[in-house]
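Asker: One predicted model, sequence on top.
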Amino acid sequence: MTMPETVEAVPAPEAPVKEPWAGWDAVLRLAGVLVSVAATLVVTLVELELSVLRVGGVTDLFHGDFGVWAGGGELIGLAIPLTVGANLALAWFASTTIGRNWAIGVPWALWTLLVLGAAGTRTAEGDYLLGGDNWVALVMILVGSLTFAVYAYRMIMKPLKRA
C-alpha cells in the first residue's frame, strides 16, 4: 500500500495592493464642513422658532388648534436647554468630522451671525424678529454662544491633561 504523496501548495503571486486615493481625506473634510453648515442652519432656525413659544400656543394644541405660535401667555424657555444640547452636538460633530480644532468655528460663527441677524432685523411692521422683551431669546443668545465657548475651551485644554 502506498502512501499518498503530499502536494505542497505553491503560493500564488501576491497582487499589488492598490493604495486609496490620497484626496479622499480632503473630500470627506469638505463634506463634513457642508453637513455642519446645513445642520447649523436647521438647528438655528428651530431654536429661533422655539424662542417665541408661549404657554397659550401649547395649550391650543390640546384643543385641536395647530397655530402654536398664535397663542398668548407666558414664554416657555424650551429653546434654552435645546440650544445648549444642539450647540454641543454641532460643535462635537464639526470637530469630529472635520478632524481639526478650527472646525468648531464654522458652526459657531454661522450660528452667531444668524442669531444676531435675527435679533437686529425688523419686520415689515417695524417689529424686531427677536425683541428685547423676549427673555428666552436673550438668554438663548447668551447660553448658545457660551456653549460653543466652553466646548472650545475644553478642546484647548485637552492636550494639557494628556501631558
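Answerer: Nice, I can see it. Numbering: from 1, shown residues only.
Asker: When you work out contacts or count neighbours from here on, use the C-alpha atoms and nothing else.
Answerer: Noted.
Asker: So T83 sits against L142, correct?
Answerer: No - T83 is not in contact with L142 according to Cα atoms under 8 Å; the separation is 10.1 Å.
Asker: Contact partners for W108?
Answerer: Applying Cα atoms under 8 Å, 6 or more residues apart in numbering, we find W108 in contact with A91, S145, F148.
Asker: so it is in which element?
Answerer: Assigned by DSSP states H and E, W108 falls within helix 105-119.
Asker: buried ones in that helix?
Answerer: Within helix 105-119, the residues scored as buried using 16 or more other Cα atoms under 10 Å are G105, V106, P107, W108, L110, W111, T112, L114, V115, A118, A119.
Asker: residue closest to the middle of this structure?
Answerer: L90 (2.3 Å; Cα atoms, centre = their mean).
Asker: burial of A86, as a residue count?
Answerer: 20 (other Cα atoms under 10 Å).
Asker: which residues in the chain form helices?
Answerer: 24-50, 55-62, 79-98, 105-119, 135-162 (DSSP state H).
Asker: what's the angle between the third one and helix 135-162?
Answerer: When you say that, I think you mean helix 79-98. 40 degrees (axes from the mean of the first three to the mean of the last three Cα atoms, to 10 degrees).
Asker: by how many degrees do helix 79-98 and helix 24-50 diverge?
Answerer: Using the same axes, to 10 degrees, helix 79-98 lies at 170 degrees relative to helix 24-50.
Asker: Just the residues contacting helix 79-98, thanks.
Answerer: Here helix 79-98 has contacts from 28-30, 32-33, 36, 39-40, 43, 47-48, 50-51, 101-104, 106-108, 136-137, 139-140, 143-144, 147-148, 151, using Cα under 8 Å, 6+ apart.
Asker: another structure for you, compare them:
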Amino acid sequence: MSVAPPEHQSPPPARAWRRPVDIGLRALGGLVALVAGAVTAVLELLLAPLRVGGYLVGVAVLVAVLANIVLSWFAMETVGSRWAVVLPALPWVVIMVAAADRTTEGDVLLIGNWVGLLVVVAGSMTFAVMAFRSILAPNPPSRRY
C-alpha cells in the first residue's frame, strides 16, 4: 500500500461546529470584559479614599492603569476585534461620570482630590492609548475554519 506524498493529500474536513463555538466564546469574552470594566470601576472608587497614616496613598490610580491595560488586552484578544477595547471602557466611563455627580442627598462617590482626578484621567487615558495602539497594529492574520 502506497501513501501519497503530502502535497497530494486532501485538506482535513471542515468541522461545522467550530464557527458557532468560536462566535459563542467571543461573545462570552466580550460579556466578561463588559462586566469586568464595571467591577474594576467600582473597585477603584472604593480604593480612592484609602489613607495610610492619614495621607492619601493613590493606590486607586495604579489599579486603574493596570486594570484598564489588562481589560483592554483581554477584550481585544477574546473578541478578536480592535474595537473591543470599547467593551470595558464604556461601563468604566459611565460609572466614573456617575460617581463624580452629586446625589440629591449631597453624596459624592468620587472624591474631589488629586486621587479622584488622577483615577479618571489616568484610567481614561489608558483606554485611549490602548485603543490607539490597536489602531496602529498591523492586521492579524485571518483565521479560516
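Answerer: All right, it came through fine. Here the structure is a predicted model, which means the values were calculated and not measured.
Asker: Aligned to the residue nearest to the centre of the first structure, what sits in the second structure?
Answerer: Using TM-score structural alignment, the partner of L90 of the first structure in the second structure is L71.
Asker: which of the residues in stretch 130-139 of the second structure are buried?
Answerer: Of the residues in stretch 130-139 of the second structure, those buried (16+ other Cα under 10 Å) are M130, A131, S134.
Asker: Count residues in the vicinity of P20 of the second structure, would you?
Answerer: Other residues close to P20 of the second structure by other Cα under 10 Å number 10.
Asker: Likewise for the one 10 residues further on?
Answerer: Burial of G30 of the second structure is recorded as 24 neighbouring residues (other Cα under 10 Å).
Asker: follow-up on the earlier one: so for T83 and L142 of the first structure, which residue has more residues nearby?
Answerer: Legend: neighbour count by other Cα under 10 Å for T83 of the first structure and L142, higher for T83 (25 against 12).
Asker: For L160 of the first structure, see how far away the more buried one is.
Answerer: T83 of the first structure is 29 Å from L160 of the first structure, where distance means Cα to Cα, to the nearest Å.
Asker: Nearest to G77 of the first structure, out of the contacts of W108 of the first structure: which one, please.
Answerer: S145 (16.6 Å; Cα to Cα).
Asker: okay but the closest one is in contact with T112, surely?
Answerer: Yes - shown here, S145 of the first structure and T112 form a contact pair, counting by Cα under 8 Å, at 7.1 Å.
Asker: if I look at the counterpart of R122 of the first structure in the second structure, how far off is V21 of the second structure?
Answerer: In the second structure, the residue paired with R122 of the first structure is T103, using TM-score structural alignment. Per Cα to Cα, T103 of the second structure is found 44 Å from V21 of the second structure.
Asker: same thing with N68 of the second structure?
Answerer: The value you get for N68 of the second structure to V21 of the second structure, if Cα to Cα is used, is 27 Å.
Asker: Might you report the residue contacts of A152 of the first structure?
Answerer: Applying Cα under 8 Å, 6+ apart, the residues contacting A152 of the first structure are I104.
Asker: what does it align to in the second structure?
Answerer: Checking TM-score structural alignment: A152 of the first structure goes with A131.
Asker: tell me, how many neighbours does W92 of the first structure end up with?
Answerer: Neighbours of W92 of the first structure (other Cα under 10 Å): 17.
Asker: same deal with T123 of the first structure?
Answerer: 8.
Asker: residues in contact with it?
Answerer: L129.
Asker: before we move on, back to that, okay, the match of L90 of the first structure and L31 of the second structure: tell me how far apart.
Answerer: For L71 of the second structure relative to L31 of the second structure (Cα to Cα), the value is 12 Å.
Asker: One more: M1 of the second structure?
Answerer: For M1 of the second structure relative to L31 of the second structure (Cα to Cα), the value is 53 Å.
Asker: And for P49 of the second structure?
Answerer: 29 Å.
Asker: Among these two, which residue is more densely surrounded?
Answerer: P49 (20 against 16).
Asker: mind checking what the more buried one lines up with in the first structure?
Answerer: By TM-score structural alignment, P49 of the second structure lines up with V52.
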